[in-house]
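J.: Sequence plus predicted model, see below.
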Amino acid sequence: MKGASLIAPFGLRMPEELKEKIAERAKNNGRSMNAEIVQILQDAVDGRINPLADDDEIEKIYIEVISRDPSKMSMEDFDANNAKLDWLIDAFMQRISEDTERFQSAIRFKSQTKELIARQIHQLVLQKADYPSLSKTPENSKKK
């Protein structure tokens, strides 16, 4: 970490189980525990903790499922955790489907807006240039 020598040490007390989880997470991410804690705090301050934070039920189950160590579960707990994981996958897929529809709608709206603006600009250009409209061309005038 840049400038680490300029940062005063900060004592932090935490439950041993949490410390072990942070140590494992730090190891998996190739960071020291200190760097991992700083990253977790930075993500929290920046609002990047959990993309599901707006859905309390999904967030609660998500945290519950990912915080459990499968190697320490009974077979019954393992099956229950897997059922919750299946529910989460379904919830994620539903959200992806809904978000996809929203994105497609936004893309269609953007395209329609661009076309409308292009037509309006074209009309303004024709008006400014004082071009005759199609109804005022010599061929159309003779027909009347």
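T.: Done, it's in.
J.: When you work out contacts or count neighbours from here on, use the C-alpha atoms and nothing else.
T.: Will do.
J.: neighbours of residue 98, just the number please.
T.: Per other Cα atoms under 10 Å, the neighbour tally for residue 98 reads 12.
J.: and it, how far is that from residue 105?
T.: Separation of residue 98 from residue 105 (Cα to Cα, to the nearest Å): 11 Å.
J.: Alongside the first one, take a look at this:
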Amino acid sequence: MQPLNYPSYPFRFKNRENKIYIFDVIRKKFVVLQPEEWVRQHVVHNLISDKNYPQAHINVEKQLLINNLKKRYDVVVFNPNGSIEILVECKSPDIKITQQVFDQIARYNLQLKAKYLMVTNGMNHFFCKMDFENEQYSFLKDIPSYQS
């Protein structure tokens, strides 16, 4: 896989049936290593190792229902009270981050109500803080680190 715009992390890999798998520390299992999964695993390790979010507060690839359609979010970080702090949308490195990607995460967030949004393709990362009262968001340089 190509290097991404993240630090190096101690990933675990295995090869089975001519496919490479990467260990997901959140789902606690090996998953097929696809370009989007490569980005997702970097995000998860970044949240844990660099931003100090507890592993127990992170959820990966869960289904949600939007307008009666089954969708999946990539990564969610919960607050200790159960509300959602961060919603992350991961794309393959060859996918450009466009308005459509922001529209997708915005649709998900209408239901999830995350305080922060992150969109990344592993090379480019965008961070927003939501202002629900004024129905807008502001771009940030980064998402905040965890504070207990």
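T.: Now that the structure is in, tell me what you want to look at. It should be emphasised that the depicted structure is a prediction, and the values quoted were computed from it without experimental measurement.
J.: How close are the two chains, by TM-score?
T.: The TM-score (TM-score structural alignment, normalised by the length of the first structure) is 0.29; 68 aligned residues with a Cα RMSD of 4.6 Å.
J.: Show me what the helix ranked longest in the first structure is packed up against.
T.: Ranked by residue count and defined by DSSP state H, the top helix of the first structure is helix 75-129. Packing partners of helix 75-129 of the first structure (3 or more Cα pairs under 8 Å, 6 or more residues apart in numbering; DSSP states H and E): helix 56-66.
J.: So which bits of the helix it packs on are buried?
T.: For helix 56-66 of the first structure, a neighbour-count test (16 or more other Cα atoms under 10 Å) marks 58, 59, 61, 62, 65 as buried.
J.: host element of the nearest residue to residue 15 of the second structure once chain neighbours are set aside?
T.: Leaving aside its chain neighbours, residue 15 of the second structure sits nearest to residue 21 (6.1 Å; criterion: Cα to Cα, 6 or more residues apart in numbering). Taking DSSP states H and E as the criterion, residue 21 of the second structure maps to strand 19-24.
J.: residue ranges of the helices in the second structure, please?
T.: Ranges of helices in the second structure, per DSSP H, are 35-45, 99-112.
J.: thought residue 127 of the second structure was touching residue 137?
T.: No - here residue 127 of the second structure does not reach residue 137: they are 9.7 Å apart, not a contact under Cα atoms under 8 Å.
J.: More neighbours: which of those two?
T.: Higher neighbour count among residue 127 of the second structure and residue 137: residue 127, with 21 against 15, using other Cα under 10 Å.
J.: Please list all residues in contact with the residue nearest to that one when sequence neighbours are not counted.
T.: Distances taken as Cα to Cα, 6+ apart place residue 118 nearest to residue 127 of the second structure, at 4.6 Å, with adjacent residues excluded. By Cα atoms under 8 Å, 6 or more residues apart in numbering, residue 118 of the second structure lies in contact with 86, 87, 88, 89, 125, 126, 127, 128, 143.
J.: Just give me the neighbour total for the closest residue to the fifth one other than its chain neighbours.
T.: This points to residue 125 of the second structure. Spatially, and ignoring its direct neighbours in sequence, residue 125 of the second structure is nearest to residue 119 (5.8 Å; Cα to Cα, 6+ apart). By other Cα under 10 Å, 20 other residues sit near residue 119 of the second structure.
J.: No further questions, thank you.
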